[in-house]
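Novice: sequence and predicted structure, then a few things I'm wondering about:
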Amino acid sequence: MNTAANKHVRTLYTQGQSDVKTVQMSSTCVVWNAAITNFGSGCRLNEPVVRPAQPKEDTMTRTRTQVAAVLAAASLLAVSACSSDDDANADQATLDRLKDEGTITVAIADERPYSWVEGDEARGATIAMHEEIFAGMGIDNVEVVEVDWNSLIPGLNAGRYDAISAGMSILPDRCEQAAFSDPEIMYTTGLMVPEGNPQGLTTLDSVVEAGGDVRLAVLNGGIEAGYADALGIEDVTYVDNAQDGMDVVANGRADAFAMTAISLNWMAQNNPDVGVETTDAFVQVIDGVEQVGAGSTVFRKEDTALLEAYNEELATITGDSAAYLDLVGEYGFTEENLPPADLTTEQLCAGELG
């Protein structure tokens, strides 16, 4: 996408405040803490957009490409389910709307290197994949909103965005709430600990063995929170995002932060003066079963046409290791992160693989 030819200065109001922010952007509009449900006509050149204050869980950061009236057709999400014909129409309506508008809105949770906002640009492995995949579907613009991890699926089902771009693990309880694409990224678990690893921690099992002497931080709603619960770890601190997890370890409020190993390594390498380090990656074992970590893109259950079209484009990438690495390699992902061809979402949703 050629963004250099489309530079604007847009003046935006921060939600619920009177101060004005002016941003120089390349085909990008950023709204700080803006409630997507109130976008209306979107960002206007040098024209303030005023929105009423919303509860904390509904505030989010919006960036990347021209912000248009992405929710102008929100009524399509509420079509009647009184008949199978209506269901089919509703299913197709979302995909048709996105193609007509040429824009899709995805949610992220600032987990690097999967997806995050840097300045006025969305970056990360899932963002790179989505720009490629949605362009192949005829949807050229990808807009991003940033929310807390635990609010991703509720916000999706409330119609605040069209998909989740966060490398979210495919888990049975999540599959009951939303529809997951075919697997996109495999990962392992790691621990972030204070520099020198004074507790000598290596895995979550070592946290269990330390008894009450170790306080563990996990992402609220993350897969590691489930591991901690299954292992009976009681001294747990829940954080809303990866940055908060690193902070509680660096500030001595937690002895370890459990998360995907690639995310922890990325943070440690890019924050060398914080005073933390990471353990070797490991595959957690629960009740004698290795836990398979596979992430994918998330859609609403009723948007089956959108999901099917997405999976068709995704297969052209995951079926070609060179194409896969061309998109995600710069973010530290390797061929080991490429899902095996015989791994299915159905297996993971059924809990058949740990």
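Specialist: Nice, thanks for sending it over.
Novice: from now on I want contacts and neighbour counts done on CA atoms only, so please keep to that.
Specialist: OK.
Novice: which stretches of the stretch 101-250 of the chain form strands?
Specialist: Here the stretch 101-250 of the chain has its strands, by DSSP state E, counting those that start in this stretch, at 103-108, 116-118, 121-123, 141-146, 163-169, 179-180, 185-187, 189-194, 216-219, 236-239.
Novice: looking at the ones you listed, which is closest to Asp86?
Specialist: Closest approach to Asp86 among the strands of the stretch 101-250 of the chain (C-alpha to C-alpha): strand 179-180, 19.4 Å.
Novice: show residues contacting that closest one.
Specialist: Ile170, Ser296, Thr297, Val298, Phe299, Arg300, Lys301, Leu307, Thr345 (C-alpha atoms under 8 Å, 6 or more residues apart in numbering).
Novice: same list, the strands of the stretch 101-250 of the chain, but as a markdown table with mean neighbour count and distance to Asp280 please.
Specialist: Listed next are the strands of the stretch 101-250 of the chain as a markdown table, based on neighbours: other C-alpha atoms under 10 Å; distance: least, C-alpha to C-alpha, whole Å:
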| stretch | mean neighbour count | distance to Asp280 |
| --- | --- | --- |
| strand 103-108 | 26 | 26 |
| strand 116-118 | 19 | 24 |
| strand 121-123 | 20 | 25 |
| strand 141-146 | 26 | 29 |
| strand 163-169 | 26 | 20 |
| strand 179-180 | 24 | 29 |
| strand 185-187 | 23 | 13 |
| strand 189-194 | 26 | 6 |
| strand 216-219 | 27 | 17 |
| strand 236-239 | 18 | 21 |
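Novice: next up, a structure to set beside the first:
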Amino acid sequence: MTLRSRRATTLAAVLTVGALSLAGCGSSSTGSSGSSGGASGGGGGGTLAKLQKAGTITVGINGENPYSYMDKSGKLTGATIALDRAVYKQLGIKTVTGKQVDWNSLIPGLTAGQFDEVSAGMSALPKRCAQAAFSYPEIVYKTALLVPKGNPKHLHTMADIKKSGANLVTETGAIEQGYAQDMGIQTQTVGTPEAGLQAVESGRADVFALTAISLRTLVKTQNAGSKVEVTPAFTAVVKGKEQIGAGAAVFRKGDTKLLNAYNKELKKIIDNPKEFLKIVGKFGFTEAERPQGKTADTAYLCSGKLPDAK
């Protein structure tokens, strides 16, 4: 649930057999856990101690605004980076640096020890939870539609697109592509959010589906408001099931002390609406993106259980 779903593509094809031997999801308060040591320390505790001693951590990013990216001056920024900095400051780790890699290289890079956390707003999905440890949820994703100004085809949901036969474009690997496939909606695919915007602006597509926060950011940064608009966010319903999506920080399964320490500080922020908006509001996030209820339950998200649409 660019949820890039936040990218729904599975990672099995790019993971090694050793990485695939990881298993299980954790509780909502501690995320996934394991007994083996991380790539940077044994017994689940070595990584946290190492990072505290160094005073710095490197996180893996995909370079996607507004989650985690390098700004025009080359500074690491974004909503998940802001959350990281607030959390790690409390853990005695003053500096957060980033290494940008392709989306499908984030978990493999983490497992290989190229960085010690994935900070990209990655959705907690069952197959991913079997490969790495997801933190307490950081951000909730809802879908929105990018349409020509005035919304001439009156599109507000994925069901509207299916019913109207509108020409849909999605980003390759994004969760919205999966929604379309499951609903039998034909779609064009593009490699970037900018390409999706261009498709709608040029008339090659009637609608571009992506997460609401991504579309709002896209229109703002591209100064595209005169030609297109973003519909209100909605929870997609596929085959009678609401598609719940929430992103989290991702750790190696063996790094249990790091994960638990991170969760303890992160939960304080997420459970405080004012503090949450203070940290991520400047990146366009609102109360609607703050995890609550089942969207704040890592184990539930990792289970893949979806509620019936009301």
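Specialist: Yes, it's here. Remember, it's a predicted structure, so these values are computed and weren't measured experimentally.
Novice: next, Phe208 of the second structure: secondary structure please.
Specialist: What DSSP: H, G, I helix; E, B strand; the rest coil gives for Phe208 of the second structure is strand.
Novice: how many other residues sit next to the alignment partner in the first structure of it?
Specialist: Taking TM-score structural alignment, Phe208 of the second structure has Phe257 as its aligned residue in the first structure. Other residues within reach of Phe257 of the first structure, judged by other C-alpha atoms under 10 Å, total 30.
Novice: how about Phe257 of the first structure, nearest residue that isn't a chain neighbour?
Specialist: Excluding the flanking residues, the one nearest Phe257 of the first structure by C-alpha to C-alpha, 6 or more residues apart in numbering is Ala217, at 4.5 Å.
Novice: contact partners for that neighbour?
Specialist: Ala217 of the first structure makes contacts with Val236, Thr237, Tyr238, Val239, Gly245, Val248, Ala254, Asp255, Ala256, Phe257, Ala258, as judged by C-alpha under 8 Å, 6+ apart.
Novice: quick check: the corresponding residue of the second structure for it vs Asn223 of the second structure, distance?
Specialist: Counting by TM-score structural alignment, Ala217 of the first structure lines up with Thr170 in the second structure. The gap separating Thr170 of the second structure from Asn223 of the second structure is 20 Å, by C-alpha to C-alpha, to the nearest Å.
Novice: what do you get for Val207 of the second structure?
Specialist: Taking C-alpha to C-alpha as the measure, Val207 of the second structure and Asn223 of the second structure are separated by 18 Å.
Novice: re earlier: out of the contacts of strand 179-180 of the first structure, which are inside strands?
Specialist: The strands, defined by DSSP state E, take in Ser296, Thr297, Val298, Phe299 from those.
Novice: can I get the residues you listed in a markdown table including distance to Ala163 of the first structure and neighbour count?
Specialist: Listed next are those as a markdown table, based on distance: C-alpha to C-alpha, whole Å; neighbours: other C-alpha atoms under 10 Å:
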| residue | distance to Ala163 of the first structure | neighbour count |
| --- | --- | --- |
| Ser296 | 11 | 22 |
| Thr297 | 7 | 25 |
| Val298 | 5 | 29 |
| Phe299 | 5 | 25 |
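Novice: test my guess that Ala19 of the second structure contacts Gln131.
Specialist: Yes: Ala19 of the second structure lies in contact with Gln131 (C-alpha atoms under 8 Å); the separation is 6.6 Å.
Novice: these two - which one has more neighbours?
Specialist: Using other C-alpha under 10 Å as the criterion, Ala19 of the second structure and Gln131 rank with Gln131 on top: 27 against 18.
Novice: could you check how far Thr256 of the second structure is from Ser36 of the second structure?
Specialist: Distance check for Thr256 of the second structure against Ser36 of the second structure: by C-alpha to C-alpha, it reads 9 Å.
Novice: which neighbours do those two have in common?
Specialist: Gly44.
Novice: nearest the middle, which residue of the first structure would you pick?
Specialist: Taking C-alpha atoms, centre = their mean, the centroid of the first structure lies closest to Ala166, which sits 1.8 Å from it.
Novice: right, and that one touches Glu111 too?
Specialist: Yes: Ala166 of the first structure lies in contact with Glu111 (C-alpha under 8 Å); the separation is 7.2 Å.
Novice: returning to that earlier point: what residue of the second structure matches up with the residue nearest to the centre of the first structure?
Specialist: The alignment partner of Ala166 of the first structure in the second structure, by TM-score structural alignment, is Ala120.
Novice: again, but for Leu353 of the first structure
Specialist: Residue pairing (TM-score structural alignment): Leu353 of the first structure is matched to Leu306 of the second structure.
Novice: burial of its match, as a residue count?
Specialist: By the criterion of other C-alpha under 10 Å, Leu306 of the second structure has 16 neighbours.
Novice: Ser214 is in contact with Ala233 of the second structure, correct?
Specialist: No: when contacts are counted by C-alpha under 8 Å, Ala233 of the second structure is not listed as touching Ser214 (11.0 Å).
Novice: which one of these two is surrounded by more residues?
Specialist: Higher neighbour count among Ala233 of the second structure and Ser214: Ser214, with 25 against 19, using other C-alpha under 10 Å.
Novice: nothing else from me, thank you.
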